[in-house]
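# predicted structure and sequence below. I'll ask about it afterward.
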Amino acid sequence: MMKYTGRIIITLVGIGLVSIVRMYGILYYNVPPNQFPLVGLFVVLVLWTLGSPYDKLKFLSERDVLTKLYNRRYMQKAFPKLFTLAARKQEKLILYFIDVDNFKLINDTHGHEIGDQVLQRIASVLTRHSSKRDLVVRWAGDEFLILSPNTDDYSKASMISSIQNELMLSSQELNFSISVSIGSAIYPDQAQSLDGILHVADQDMYALKLGAS
């Protein structure tokens, strides 16, 4: 969902300026107070509109257009801050590396439009089964990430099971198989950098994929 940061900031600044001008006019020029409301309202509406392009640009810089998840750029920007915060609190983080199984076959068999719908559906499933503290990212074409502070075995097993079960139901609904392979790695136990933890989680995911084939 697109946030309103730009519109809110520029509108608040505008309201402040209108209030200053209004007070100045009342104190020094005896301007009746009731002459300002309509002008002030018009200014606020104009400023709100002017803030919209900033919000749209910020949204597109942080979000994947197709799935509305956070994108690779946002993950690369946010990751150092999240890891620094985790280290300060002496917390661990788990990174899930999620790859769509046989996605090329889905595209080749059913077309790219259906392929896009599959990615959107998977993104929705991942979001539904993540907590508010989790960061869900579309990393590449058919690759997704979830960064979570819930590193215990029960939370891990529960999340993976819930995702797989819902995708199984989606497969029955669409009459073709939708599944994902999910690898994981824990910071700082297995790696201390984004590249490092991605590599470990990616290797874990491929090991599981090969084991299932």
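Sure, I can see it.
# for the rest of this, base every contact and every neighbour count on C-alpha atoms.
OK.
# quick check: the residue nearest in space to the middle of the chain vs Leu47, distance?
For the chain, the residue sitting closest to the mean C-alpha position, by C-alpha atoms, centre = their mean, is Tyr70 at 3.0 Å. Shown here: Tyr70 relative to Leu47, a distance of 28 Å by C-alpha to C-alpha, to the nearest Å.
# tell me where this structure has strands.
93-100, 135-140, 143-148, 180-187 (DSSP state E).
# Ile9: which of these is closest?
Each of the strands of the chain has some distance to Ile9 by C-alpha to C-alpha; the shortest is strand 135-140, at 25.5 Å.
# take this one as well and set it beside the first:
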Amino acid sequence: MNKIGRVTAVVFVISLVAILLIYIKLVYDVVDKAVAMSLAVFLPLAYLYGKRFDALLRLSQRDDLTGVYNRGFIQRLFPKLVRRSQRLRKKLLVFYVDVDNFKVINDTYSHETGDRVLCQLSSLLTKTASKYDYVARWGGDEFVVIVPHTDEEGARVLQRRLGSALSISLNELKTHVHLSVGYAVCPDESADLGELLRRADKRMYKQKFSQHND
């Protein structure tokens, strides 16, 4: 059992015991002083474990730097999204987003500046996507956006919006930060997340290459 599973079990047991003791007290009025003191201990413990559970849940779902979803959460969630899209007979789009020349930003300005760029990018991607979409940091300067229930025309519109979303203004940054974006369609191209990301990544690099040649 993982950490979250253990914490969940502890919270459940403590809460169950506390509820049972309260029920006995209210119905039978046989709870003595010792039991009442136990209640006073159990309920705060349940609260503290609940807070700990929330913290662990966030760690399991969110990227520590940017606050968007992390890779592991999307990998666990994606099969459920596929099943839902199949049930509703809707398409599921997977976008791959990459910051152009991010290494240059880190090397020229600082890694702290690079982190600020990633945080601002995460915020802008979240604002550009809808509340039903999932924005995740995949690693380094790469992000994934999962978009349920749309079509390829919607994908092209969102691709343009995501590609023009980044307009970061930092005092020490003398250049614009550009994004490259590619996408793949589930189930038309695949229902496997890895394969969809490979296809989206290939299209993203094709766009990056064409931008550099313009």
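Nice, I can see it. What you are looking at is a predicted structure, and each value in this text was computed from that prediction instead of being measured.
# can you give me the TM-score here?
The TM-score (TM-score structural alignment, normalised by the length of the first structure) is 0.81; 205 aligned residues with a C-alpha RMSD of 3.0 Å.
# ok, back up a step: which position in the second structure pairs with the residue nearest to the centre of the first structure?
The alignment partner of Tyr70 of the first structure in the second structure, by TM-score structural alignment, is Tyr69.
# for that match, give its distance to Gln75 of the second structure.
11 Å.
# likewise for Val7 of the second structure?
For Val7 of the second structure relative to Gln75 of the second structure (C-alpha to C-alpha), the value is 22 Å.
# okay, the two: which has more neighbours?
More neighbours surround Val7 than the other of Val7 of the second structure and Gln75, with 18 against 12 (other C-alpha atoms under 10 Å).
# now do the contacts for the more buried one.
Tyr49, Arg52, Phe53 (C-alpha atoms under 8 Å, 6 or more residues apart in numbering).
# so what touches stretch 40-47 of the first structure?
By C-alpha under 8 Å, 6+ apart, the surrounding residues in contact with stretch 40-47 of the first structure are Arg7, Ile10, Thr11, Gly14, Ile15, Val18.
# neighbours of His112 of the first structure, how many?
13.
# if we can go back for a sec, hang on, isn't the residue nearest to the centre of the first structure packed against Glu62?
Yes. In this structure, Tyr70 of the first structure is within contact of Glu62 by C-alpha atoms under 8 Å, at 5.7 Å.
# what would the contacts of Val7 of the second structure look like in JSON lines with neighbour count and distance to Ser38 of the second structure?
JSON lines is the format used below for the contacts of Val7 of the second structure (neighbours: other C-alpha atoms under 10 Å; distance: C-alpha to C-alpha, whole Å):
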{"residue": "Tyr49", "neighbour count": "18", "distance to Ser38 of the second structure": "16"}
{"residue": "Arg52", "neighbour count": "16", "distance to Ser38 of the second structure": "21"}
{"residue": "Phe53", "neighbour count": "20", "distance to Ser38 of the second structure": "22"}
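# which of those residues fall in helices?
Assigned to helices by DSSP state H, the following of those qualify: Tyr49, Arg52, Phe53.
# with distance to Ser169 of the second structure added, can I get those residues in JSON lines?
Formatted as JSON lines, those follow (distance: C-alpha to C-alpha, whole Å):
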{"residue": "Tyr49", "distance to Ser169 of the second structure": "41"}
{"residue": "Arg52", "distance to Ser169 of the second structure": "37"}
{"residue": "Phe53", "distance to Ser169 of the second structure": "37"}
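# got a list of what the residue located most distally from the centre of the second structure touches?
For the second structure, the residue at maximal distance from the C-alpha centroid (C-alpha atoms, centre = their mean) is Val30, at 48.7 Å. Applying C-alpha under 8 Å, 6+ apart to Val30 of the second structure gives the contacts Ile24.
# how near is it to Gly50 of the second structure?
From Val30 of the second structure to Gly50 of the second structure the distance is 29 Å (C-alpha to C-alpha).
# and what of Asn101 of the second structure?
Asn101 of the second structure is 43 Å from Gly50 of the second structure, by C-alpha to C-alpha.
# which stretches of the first structure form helices?
Under DSSP H, the first structure gives helices at 5-29, 37-62, 72-88, 103-110, 112-128, 153-174, 194-212.
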